[in-house]
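**Q** Using only what follows, build the 3D model:
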Amino acid sequence: MKKQLSERDICTKYITPALERSGWDILTQIREEFSLTDGRILVRGKLHARAKNKRADYVLFYKPNLPIAVIEAKDNNHSVGDGMQQGLGYGELLQVPFVFSSNGDRFLFHNKIATDGIIEREIGLDEFPSPKTLWEQWCLHRGLSAPQQKLITQDYYSDGSNKTPRYYQLLAIDKTIEAISKGQNRILLVMATGTGKTFTAFQIIWRLWKSKAKKRILFLADRNILVDQTMTNDFKPFGSAMTKIKQRQADKSYEIYLSLYQAVTGNEEEQKIYKQFSRDFFDLIVIDECHRGSAAADSAWRQILDYFSAATQVGLTATPKETKEVSNIDYFGEPIYTYSLRQGIDDGFLAPYKVVRIDIDKDLEGWRPAAGQRDKYGNEIEDRIYNQRDFDKKLVLDPRTQLVAKKVSDFLKATNRFDKTIVFCENIDHAERMRQALVNENADLAADNSRYVMRITGDNDEGKAELDNFIFPESKYPVIATTSKLMTTGVDAQTCKLIVLDQRIQSMTEFKQIIGRGTRIKEDFGKFYFTIIDFKKATELFADRDFDGDPVQIYEPQHPDDSPVPPELSEDEDFTDGYPEPEGGFEWTNGEDLEDVEDMGVRRYVVANVEVKVIAERVQYYDSSGKLIAESLKDYTRKTLTKEFTSLDDFLVRWSSADKKQAIVDELAKEGIFFEALADEIGKDCDPFDLLCHIAWDMPPLTRKERAERVKKRDYFTKYGDRARRVLEALLDKYADSGVGQIEETQVLTVAPFTQFGTPLEIVRIFGGTAQYQEAIRDLKRSLYTA
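**A** Modelled structure (predicted):
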């Protein structure tokens, strides 16, 4: 009897009751069919699909915020340990020490921290360990005292819904709380852009605040918009306990403080509002985007952290800054948890990307002026070869700007002209010229609404005022934003579908930050992936071995006698792009935006009468590791099929034995095989069976109509009565029109022409009942695919 039960029945009748008998609470500690990932989004052409997500049959929580064990169930036709390897994979993802596998007869118990040396053993259904038993083993292994356990088991914030932080957020929160419970006062968390750093920070602060382990807390960011977004979104539950620090204001009656770095620092002593607080005022400081100002040891921003050195300090970043001059790791220590862009894309939480590489002749070949040639303003151009390093910095080729604007506009016209787009330029001057060129290329839409294209840079109040509208999903305008530095980080542009790189990018940190502007998924707005159009070979950084790797410290502390590093301009909120001097002068650091400083006051030659053309354009797809995927859909399909099936015979056996052919089609779609796109290339009326056989094994493809005609010629229907024959002929016509998936579903009997034969129940009775009808369908499919 047990052999006939499904896997779900085994869970309901045997595994869940065993857990309840052992003291596990079904409401708060047992989570069945627990989704760990969303499933990677696969992109081919203009189509996308999701791969199968990872889902554990059970995740057991000691407290709602503390996963402690995984159970993988199988039906009773499997052995007790058949699910163990799958369960271990899920356990590794959640970093839990206890994994169980069961087929309803017994459990196989994998105990990673077993003290007797026996890691795996079988136990009976009535021997499942209690929550207290597993928790005590874990605490003993990790050396957690009773006070530490009390802090670690403090619940996270819940609004009453069933929403649980994603698995990597749980790990980041729990690891941070545990580190703090053990007295660690400098902590670094590395989480890719778009993975919820601010939400994670909120849950960390909430638990420490609620447990009274930390009573006064400062959250630091470096953009005004980030602070405001944080207060109104993730931090909203703090309510009246929370305030925003403003310049010359130091109200000490609150518990949660949010501030810009710049609001509490300044060049003059009296501007440094943080000194109005005592050094031990804050128990905890959380620094958002800590790769920026606080990475440099001599920055004014670091002064805040040094002043409140007694506080526990947690740094958050997607891209820790590690150069010879500046280092997050030197200050915070090695990251206690890293969740990378690669993992986020692979898990399906972040949007993948495709790259359109466009090479321009003058960029690759260079350009040299004729003897005595003057630019369009009458300046004689210095005689030398100018190349990509010079363009838009020392030399402007107007036709090049116009060509870039045209290629971007052509792409949008071929996809959607209202897809949010960010164009990254070399500097403010370049961003303004690009704005003008894009306006002219989109004159119809720009005339309809002047905000269709906007320059959003640090020096321009009108542009900055539109930043909120650009990132607000429901706001139609602006559509295209030209920028240089202001939008490289911290701008939560959830619906951005196109990123244009017309900027030379040499920094891996900056590259990752820019790519991060597109990685958010917004399904309700049709945003599943994004496109990068690269004019300056910036995407070659994808091939860098350090792309998305673990941060490596390369910091070289300077000896006092060493020459100082040349000063560089900090990315002040209002002066990110460099040009206007803030009141009180510039703040210089050792880490940001040297090129903007060099740009100031530089004469640029502007040349109008030169021919510029595209010499290469190609679409490239990258996997989650940043490796190039073959562009050809046919090549990818062939490669995937030969991995899945050893031969044509293997495929034919699998296809013939499948009760529903559509299930194979759906499974292959999750591997990135898009049948609609293949049909466009090979023949729209081909069956998926023919598409696959043709691409992978070079078999001549038949159309669905040709397959249907072959069945009719075989006198296949003669064994059925007249009414049944007419139903089958109608099903065959439906197959010829719409494919095998249609005839496999009984819902097809509810539409014309089947309604003329009666209700679905009456049609099934024509064949003698449901079993006979299903056998007739199977027979029809066998006939369709008979060689």
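**Q** make it CA atoms for all contacts and neighbour counts henceforth
**A** Will do.
**Q** how close does residue 516 sit to residue 523?
**A** Remark: distance between residue 516 and residue 523 (CA to CA, to the nearest Å) = 17 Å.
**Q** higher neighbour count, those two?
**A** In this view residue 516 and residue 523 are compared by other CA atoms under 10 Å, and residue 516 has more residues nearby, 24 against 10.
**Q** Verify the assumption that the more buried one is located in a helix.
**A** Yes: the assignment for residue 516 (DSSP: H, G, I helix; E, B strand; the rest coil) places it in a helix.
**Q** Would you agree residue 310 is in contact with residue 186?
**A** No: applying CA atoms under 8 Å as the test, residue 310 and residue 186 come out as separate, 10.3 Å apart.
**Q** Neighbour count for the two, which is higher?
**A** Counting neighbours by other CA under 10 Å for residue 310 and for residue 186 shows that residue 186 has the greater number, 20 against 15.
**Q** contacting residues for that one?
**A** For residue 186, the set of contacting residues under the criterion of CA atoms under 8 Å, 6 or more residues apart in numbering consists of 312, 313, 314, 315, 331, 332, 333.
**Q** Alongside the first, I'd like the structure of this one:
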Amino acid sequence: MEHFAPAVQLGLTATPRRKDNVDTYDYFGEPVYEYSLHTGIEDGFLTPFRVREYTTRMDKYIYTGDDEVLIGEVEEGREYTEADFNRKLVIQAREKYRVELFLQAVDQRQKALVFCATQAHAALILDLINQLSDSLHADYCQRVTADDGARGEKALKEFQDDERTLPTILTTSQKLSTGVDASEVRHVVLLRPVNSMVEFKQIIGRGTRLHDGKEYFTIHDYVEAYQHFQDPEWDGPPQDQTTSRPYVAPEDRRVEEVADEGLNELALCPDCDNHPCVCERPRREITEIRLSPHKVVQIDSMVRTMFYDSSGRVISAEAFLHQLFGDLSELLKDEDELRRLWSRPETRRKLLQTLEEAGYSDAQLEDLRRLVQAENSDLFDVLRYVAYSKKVLPRLERATRARAYLSDYDANQQEFLNFVLDQYVKAGYEELDDSRLGALLVLKYHSVPDAKRVLGNPATIRQAFIELQGGLYRESA
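**A** As a prediction, this is how the structure comes out:
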């Protein structure tokens, strides 16, 4: 660098400060400008995200005599917590249930990265995903860790190739938290605690790459990592790791505990899974438990969706609803205005655009519909429910009411408008956009000229299409 000393030198980095890159910061000094994740999302250079938080009855465990100890010894009366699972204690039924929850929640064709506690845990999760997924391909899920060597590198390269669909899911422990550029990643799954803010940012970064059709990615949080979002360091200057906690000699720590200091998983001993190698020391015993049948049945869960608001904070669903209520009150004078705007395609589009500019993306509004258990209802009814506490009507009920207003049309027009209502019930309000009219005519009559022969001139068809929506969203008597 000194060779170029007369020139102006500009240092750019996307890596937070840590021990293995501290020389960069020493050379260039403190950053003069920082570009946050939130700003990158807001400017359209990074993909926004949502958070799904999972809690189960097996997030903590105390041994009881009806469970079977398969391997090792269990400490009776001890409460095992997330930090113990899959390092000191393995309960396969617990891991299976978590995998089932994940697979049920996602489109299984979308790519995902799963972060596990250890390499052995990553192997277990790989087996469970391949057993429980809908895919019949043996390569659907693969593991990429130090033990996997060239095979793992090959799997990673294929995963990063947007033209390939397999492997679809990768499991890992530490290796993929940095240096993975896979733009199609739609899901980041956390099955192990992430104690370092630096590592947390790096893991979240695996999903932020832009890709066509990727409106957002989802963080599936089984370990309460969402608490990092409340930390001031989350979207601000990175914390200097050298002062983040008391120093402990590396030889006394497992690699998972020092990964944020720049140690790469490739340094793990393939036999003892530690860095540095501790093969000469007595290896810590891992206990494996088989739950009693009634406990397996009793494992239950709660899934909570967290939202990313317009200011860059991750907030709860309750806070999101409260915020939306306030914003709708400012955007709309009353329910009649909402109805008027929603009843015509052009004003509906403008309202949705206004909501998006206020921080409510299509994906978030779709999550909102699920949140209030209104998957079969119109978004209009969801907004009406949030803003004015009105009953949410199913789309089928709305369509049934609208059919009562079709008597003024001739038989052919009634047939087409009933067809439009059927499509609305199946797919939602998007079918009512005027940009969809041509496609609906072709779907019903095979071509636009054939539709014109049956229904009359285009202006008449369009007028009926628009008027139908007025009846669809009309206030019931």
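**Q** And the TM-score between them?
**A** Both chains were compared after superposition, and using TM-score structural alignment, normalised by the length of the second structure their TM-score is 0.71; 435 aligned residues with a CA RMSD of 4.9 Å.
**Q** Can I get the contacts of residue 186 of the first structure in JSON lines including neighbour count and secondary structure?
**A** As requested, these are exported to JSON lines (neighbours: other CA atoms under 10 Å; DSSP: H, G, I helix; E, B strand; the rest coil):
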{"residue": "312", "neighbour count": "20", "secondary structure": "strand"}
{"residue": "313", "neighbour count": "25", "secondary structure": "strand"}
{"residue": "314", "neighbour count": "23", "secondary structure": "strand"}
{"residue": "315", "neighbour count": "26", "secondary structure": "strand"}
{"residue": "331", "neighbour count": "16", "secondary structure": "helix"}
{"residue": "332", "neighbour count": "19", "secondary structure": "helix"}
{"residue": "333", "neighbour count": "14", "secondary structure": "coil"}
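**Q** wait, which of those residues is closest to residue 339 of the first structure?
**A** residue 315 (14.2 Å; CA to CA).
**Q** my guess is the closest one contacts residue 332, does it?
**A** Yes: with the criterion set as CA under 8 Å, residue 315 of the first structure and residue 332 qualify as a contacting pair; they are 7.1 Å apart.
**Q** which residues do those two both contact?
**A** Overlap between the neighbourhoods of residue 315 of the first structure and residue 332 consists of 186, 187, 188, taking contacts as CA under 8 Å, 6+ apart.
**Q** for the equivalent of residue 663 of the first structure over in the second structure, helix, strand, or coil?
**A** The alignment partner of residue 663 of the first structure in the second structure, by TM-score structural alignment, is residue 349. At residue 349 of the second structure the chain is in helix, as set by three-state DSSP.
**Q** which residues make contact with the top helix by length along the second structure from outside it?
**A** Secondary structure assigned by DSSP state H gives helix 411-427 as the longest helix of the second structure. Where contact means CA under 8 Å, 6+ apart, the residues beyond helix 411-427 of the second structure that reach it are 395-396, 399, 403, 406-407, 430-432, 440, 444, 454-455, 461, 464-465, 468.
**Q** Run a quick neighbour tally on residue 648 of the first structure.
**A** Under the neighbour criterion other CA under 10 Å, residue 648 of the first structure is assigned a count of 17.
**Q** Residue 99 of the first structure too?
**A** So residue 99 of the first structure, with other CA under 10 Å, has 30 neighbours.
**Q** How about the contacts made by it?
**A** Contact analysis of residue 99 of the first structure by CA under 8 Å, 6+ apart lists 69, 70, 71, 72, 84, 87, 88, 91, 109, 110, 111.
**Q** ok, which pair from those is furthest apart?
**A** Of all pairs drawn from the contacts of residue 99 of the first structure, the greatest distance, 14.4 Å, lies between 72 and 111 (CA to CA).
**Q** higher neighbour count, those two?
**A** More crowded of residue 72 of the first structure and residue 111, by other CA under 10 Å: residue 72, with 28 against 20.
**Q** does that one count as helix, strand or coil?
**A** strand.
**Q** Please report how far the nearest residue to residue 470 of the second structure once chain neighbours are set aside lies from residue 387 of the second structure.
**A** Spatially, and ignoring its direct neighbours in sequence, residue 470 of the second structure is nearest to residue 343 (5.2 Å; CA to CA, 6 or more residues apart in numbering). Residue 343 of the second structure sits 17 Å away from residue 387 of the second structure, going by CA to CA.
**Q** likewise residue 81 of the second structure?
**A** In this structure, residue 81 of the second structure and residue 387 of the second structure are separated by 41 Å, where distance is defined by CA to CA.
**Q** Could you check which of these two has the larger neighbour count?
**A** The neighbour comparison of residue 81 of the second structure against residue 387 (other CA under 10 Å) goes to residue 387, with 21 against 13.
**Q** Pull out the buried residues from the host helix or strand of the more buried one.
**A** Using DSSP states H and E, the secondary-structure element containing residue 387 of the second structure is helix 379-388. By neighbour count, and taking 16 or more other CA atoms under 10 Å as the criterion, the buried residues in helix 379-388 of the second structure are 379, 380, 381, 382, 383, 384, 385, 386, 387.
**Q** Name the nearest of those residues relative to residue 327 of the second structure.
**A** residue 387 (9.1 Å).
**Q** And for the closest residue to residue 73 of the first structure other than its chain neighbours, the neighbour number?
**A** In space, residue 73 of the first structure comes closest to residue 102 once its chain neighbours are excluded; the distance is 5.1 Å by CA to CA, 6+ apart. For residue 102 of the first structure, the count of nearby residues is 30 (other CA under 10 Å).
**Q** which one in the second structure is aligned with residue 102 of the first structure?
**A** Using TM-score structural alignment as the criterion, residue 102 of the first structure has no counterpart in the second structure.
**Q** Residue 102 of the first structure against residue 70, yeah?
**A** No: counting by CA under 8 Å, residue 102 of the first structure stays clear of residue 70, with 11.1 Å between them.
**Q** Run a quick neighbour tally on the equivalent of residue 456 of the first structure over in the second structure.
**A** Under the alignment defined by TM-score structural alignment, residue 456 of the first structure corresponds to residue 144 in the second structure. Taking other CA under 10 Å as the neighbour definition, residue 144 of the second structure ends up with a count of 24.
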